[in-house]
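Asker: mind folding the following:
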Amino acid sequence: MIWATIAAALLLAGAATGVRVLREYERAVVFRLGRLLPLRGPGLVVLVPLADRMVRVDLRTIALTIPPQEAITRDNVPVRVNTVAYFKVVDPVRSVNEVENHAVATSQLAQTSLRSVLGRHDLDALLAERDRLGESLQKVLDEQTEPWGVKVDLVEIKDVEIPEAMQRAIARQAEAERERRAKVINAEGEVQAAQNLRDAARTLSADPAAIQLRYLQTLLELGGEGRSTVIYPVPVDLPASSPGTHGVLPAALAAAAAHVAHGCTCPRERQGAGT
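Answerer: Okay, here's the model as predicted:
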């Protein structure tokens, strides 16, 4: 009776150790006496004690932080790059049979591939086109991990560190570029101003009276503050030689002469003097 009880207890213990429960995102790769059995899971998995050996495989996406890698770009600039790769197991059987540890193998492969990809691009491309470089690295890794049953979904370049001396050189380059743009904009402004002056000269030359009125208007603007004496030469025969200005120019000349002679005749200054 005692031996029967002991035997029953051993059988129950063996049956308990042979029962596994797998979650929805897990699969079981089972070997019976070293021979591969069909894939199992999720749910309840019953194993034969002492004969079956099970390996759990997680099918969720894994975020793998690749250690910082130092590389030299195509234009001979040393850089230090931080990268993260996202991958998942799509074939649990191959991920167990074809590679010892698929996570470690993927990490090592990503490190070597990253240095190789960076060496084929310039520093400007590395800084400005991180997405494109990440896609290139993702394709390289995906092709090499496909026999392992691993799918690389995304590779992101998080940070690019460059030497301090190179940072100063890049800053000087950016400053020189801004100065070049400023000079180009200034030159374009000079060209537009010259064109506008040419158009204004053509407009004024169509009527000599317009030139004379512009002279007088400039005289009034210069003497408006009343702080200095402005000598503005006007030919005596200029009004007489200009047709259609017998009534306009003499009055304008008289007003300008009175303005200059009295020094300050603007309304604002008269009001200030009265107060």
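Asker: drop to CA atoms for contacts and neighbour counts, all remaining ones
Answerer: Fine.
Asker: so which residues of this protein form helices?
Answerer: Using DSSP state H, the helices of the chain run over 2-17, 92-97, 102-118, 123-128, 130-145, 164-205, 208-222, 238-241, 249-262, 267-274.
Asker: tell me which of those helices sits nearest to residue 152.
Answerer: Across those, residue 152 has its closest neighbour in helix 130-145 (5.1 Å, CA to CA).
Asker: now the angle from the closest one to helix 102-118?
Answerer: 130 degrees (axes from the mean of the first three to the mean of the last three CA atoms, to 10 degrees).
Asker: buried ones in helix 130-145?
Answerer: Residues 130, 133, 134, 136, 137, 138, 140, 141, 142, 145 are the ones in helix 130-145 that count as buried (16 or more other CA atoms under 10 Å).
Asker: tell me what that helix is packed against?
Answerer: Applying 3 or more CA pairs under 8 Å, 6 or more residues apart in numbering; DSSP states H and E, we find helix 130-145 packed against helix 102-118, strand 150-161.
Asker: to compare with the earlier structure, here is another sequence to fold:
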Amino acid sequence: MMIDYAIYLILAVFVILFLSSAIRILREYQRGVVFTLGRFTGVKGPGLIILIPYVQQMVRVDLRVVVQAIPPQDVISRDNVSVKVNAVLYFRIVDAERAIIRVEDFMAATSQLAQTTLRSVLGKHELDEMLAERDRLNSDIQEILDQQTDAWGIKVTNVEIKDIDLNENMVRAIAKQAEAERLRRAKVINAEGEQQAAEKLVEAGRMLSAEPQAMQLRYFAALHDIAGERTSTVVFPLPVDLLAHLQGQPGADK
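Answerer: Okay, here's the model as predicted:
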């Protein structure tokens, strides 16, 4: 009797071990790459998966978007400026079979490829382009990575350059350049203002010369403005006709 109980117990333990080895449950975002005697036999999931113990093995694959930080890279720009650049990489697996079979470690492979691509792409641009055209550089890096990782069943969804670190000497040089640019713009604006003022003065002079009475009215307006100010200096403008008459008087006596 005891022997029968022992046999039943052994069978129960065997069944439990068999079921625990055969049954797998995959979540909605997971897939299982199944190998039968070492050969690929399919991708299964999500849900309940039943395997043949010791004959079939399964590798779990996560299909969610992976966020991976690209460590700072030493980049020399096209205008020979040394900078440190880091970025963030977003990618996901779209083909679980290729991600497991065609590359040993898709995480490490994608990380190394992203680092080399970041240095290669940024090295073809000048520093001003790195600082002002990040969106275009992000798109270029993402496109190159996506083309190269397609064979691994990986889709690179986005690349974002985070920081571009410059040494102190370069920061001071950029500050001087920005200051010189602001001074140049100020001088150009001042020159344009002088040009416009000169054009308006020439136009006003032509209008006043056409009507001599208008000049007298301008004299009276100037006197009114001076009288309204608290100043000890008073200027009395003389009519131009009177000055011309005085200048011609000595000639008349002779």
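Asker: let's have the helices of the first structure in a markdown table, adding distance to residue 64 of the first structure.
Answerer: Below are the helices of the first structure laid out as a markdown table (distance: least, CA to CA, whole Å):
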| stretch | distance to residue 64 of the first structure |
| --- | --- |
| helix 2-17 | 33 |
| helix 92-97 | 16 |
| helix 102-118 | 7 |
| helix 123-128 | 21 |
| helix 130-145 | 13 |
| helix 164-205 | 29 |
| helix 208-222 | 74 |
| helix 238-241 | 89 |
| helix 249-262 | 85 |
| helix 267-274 | 77 |
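Asker: right, and those - which one's nearest residue 28 of the first structure?
Answerer: helix 92-97 (8.0 Å).
Asker: specify, as a residue range, where stretch 80-90 of the first structure falls in the second structure.
Answerer: Stretch 80-90 of the first structure corresponds to residues 84-94 in the second structure, going by TM-score structural alignment.
Asker: cool, stretch 32-43 of the first structure as well?
Answerer: Using TM-score structural alignment, stretch 32-43 of the first structure pairs with 36-47 in the second structure.
Asker: which ones are touching residue 64 of the second structure?
Answerer: 29, 92, 93 (CA atoms under 8 Å, 6 or more residues apart in numbering).
Asker: select only the buried ones of those residues in ChimeraX?
Answerer: Those of the contacts of residue 64 of the second structure that count as buried under 16+ other CA under 10 Å are selected in ChimeraX with:
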select :92,93
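Asker: from the contacts of residue 64 of the second structure, which is closest to residue 248 of the second structure?
Answerer: For the contacts of residue 64 of the second structure, the residue nearest residue 248 of the second structure by CA to CA is residue 92; the value is 97.6 Å.
Asker: wait, the closest one sits on residue 65?
Answerer: Yes - Residue 92 of the second structure lies in contact with residue 65 (CA atoms under 8 Å); the separation is 4.5 Å.
Asker: the residue mapped onto residue 9 of the first structure from the second structure and residue 7 of the second structure, how far apart?
Answerer: Under the alignment (TM-score structural alignment), residue 9 of the first structure pairs with residue 13 in the second structure. Between residue 13 of the second structure and residue 7 of the second structure the computed distance is 10 Å (CA to CA, to the nearest Å).
Asker: ok so, going back, between the contacts of residue 64 of the second structure, which is nearest residue 247 of the second structure?
Answerer: Taking CA to CA as the measure, residue 247 of the second structure lies nearest residue 92 of the contacts of residue 64 of the second structure, at 95.2 Å.
Asker: aligned to residue 193 of the first structure, what sits in the second structure?
Answerer: By TM-score structural alignment, residue 193 of the first structure lines up with residue 197.
Asker: wait, I meant residue 132 of the first structure
Answerer: Checking TM-score structural alignment: residue 132 of the first structure goes with residue 136.
Asker: just how off-centre is stretch 56-69 of the first structure within its chain?
Answerer: Chain-centre distance of stretch 56-69 of the first structure: 27 Å, with CA atoms, centre = their mean, to the nearest Å.
Asker: stretch 167-178 of the first structure: average distance to aligned residues in the second structure?
Answerer: In this overlay with the second structure, the average offset of stretch 167-178 of the first structure from its partner residues is 0.9 Å by mean CA distance after the TM-score superposition for the first structure.
Asker: residues touching the match of stretch 32-43 of the first structure, excluding its own?
Answerer: In contact with stretch 36-47 of the second structure (CA under 8 Å, 6+ apart) are residues 25-35, 55-57, 96-97.
Asker: and that stretch, what's buried?
Answerer: Applying a neighbour-count criterion of 16+ other CA under 10 Å, one finds 43, 44, 45 buried in stretch 36-47 of the second structure.
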